[in-house]
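# A structural model of the following input is requested.
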Amino acid sequence: MNFIILLLPVLAIVLMFRSQKKRQQQQQQMQTSLEAGAGVRTIGGLYAQVKAVNEETVELEIAPGVVTHFTKSAIAAVLDPQEYDAIINGRPADDELPEPEAEDADEAPVEDKPLTLTKDSAEKGDAEGGAPASK
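The predicted model follows:
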């Protein structure tokens, strides 16, 4: 029984080190596979396009004509060209396009009226967006 109690923490530590090593290998592989023209996301959440890959740094174009230098370790992910285009240009991917909804003729159009709270509506407690008056 005591042997199992001692074995469990050791097993947990071994599994943690193994998963951490696997993540480090994936990160290293991603950094070595960087190439010019790829869309990337940095660890700070910045989306950019790779212009050049150097020994330890990467040149990223964050806006047309604006090139910055980042370390390779600052790259969190290399994006697919379609995913990068969808993020930068606001275009949804083909499989994410919303299907057009058919409008029923009998339904009245819903007005998108913002809810406001004015002095008059607070006193009345009307259903048009006012809150009941506090006592």
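# going forward, measure contacts and count neighbours with C-alpha atoms only.
Noted.
# for the helix or strand harbouring Leu6, packing partners?
Using DSSP states H and E, Leu6 sits within helix 2-32. On a contact count with 3 or more Cα pairs under 8 Å, 6 or more residues apart in numbering; DSSP states H and E, helix 2-32 meets strand 75-79.
# To compare with the earlier structure, here is another sequence to fold:
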Amino acid sequence: MSLVTLLPFIVLIGAMFLMTRSAKRKQQAAATMRNEMAPGSGVRTIGGMYATVKEVNDDSVLLEVAPGVHALYAKNSIGAVLGDEEYQRIVNGADHSADEDIDTPVVPDDASSLTEADKSADASDDARIDLDKKDVEDAAPKKTDGESDAK
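Prediction:
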């Protein structure tokens, strides 16, 4: 065999070697990050849930997803261990920068903050809509004498 014939195979093997090496580095970095987890750390799971680490075991992690709500996750399901500032910024919306001391008002998500005008406007939006089949039949095109029901 000539060198020209072997060159594409050599390049392909070299590219595969480089790709597996970088993937191995990423896996080692992820394993190191997971091993450095400690109780009190903020984490993001691979599903996108943010939680606080309560307990670290060999293959599992106990996370507090809300105050008093704990869930047991596999260590491999931790996508990122976040720094304290970043975790607080994401979860609580807290920005600890010194140049920005603006107090933003908190708007409740429930209906307790509605005024009487808002409540009456909401009540008028709840008018009943009749969805009987007769509406559909009236909207259907009328058949002419030349059309039949069979298709």
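# helix or strand right after the helix holding Leu6 of the first structure?
Note on helix 2-32 of the first structure: by DSSP H and E, the next helix or strand toward the C-terminus is strand 39-42.
# compared with the second structure, how much does that next one deviate?
Average distance, strand 39-42 of the first structure versus aligned residues of the second structure after superposition (mean Cα distance after the TM-score superposition for the first structure): 0.2 Å.
# Output the contacting helices and strands for that strand.
Judged by 3+ Cα pairs under 8 Å, 6+ apart, strand 39-42 of the first structure is in contact with strand 47-53, strand 75-79, helix 81-89.
# In the second structure, which residue range corresponds to it?
Using TM-score structural alignment, strand 39-42 of the first structure corresponds to residues 42-45 of the second structure.
# What are the contacting residues of that stretch?
The contact list for stretch 42-45 of the second structure (Cα atoms under 8 Å, 6 or more residues apart in numbering) reads 50-53, 77-84, 87.
# Just the buried positions in the helix holding Leu6 of the first structure, please.
27, 30-31 (16 or more other Cα atoms under 10 Å).
# Now do it against strand 75-79, angle only.
With axes from the mean of the first three to the mean of the last three Cα atoms, to 10 degrees defining the directions, helix 2-32 of the first structure sits at 70 degrees from strand 75-79.
# what's the mean distance for helix 2-32 of the first structure versus the second structure?
Counting by mean Cα distance after the TM-score superposition for the first structure, helix 2-32 of the first structure comes out at 1.1 Å.
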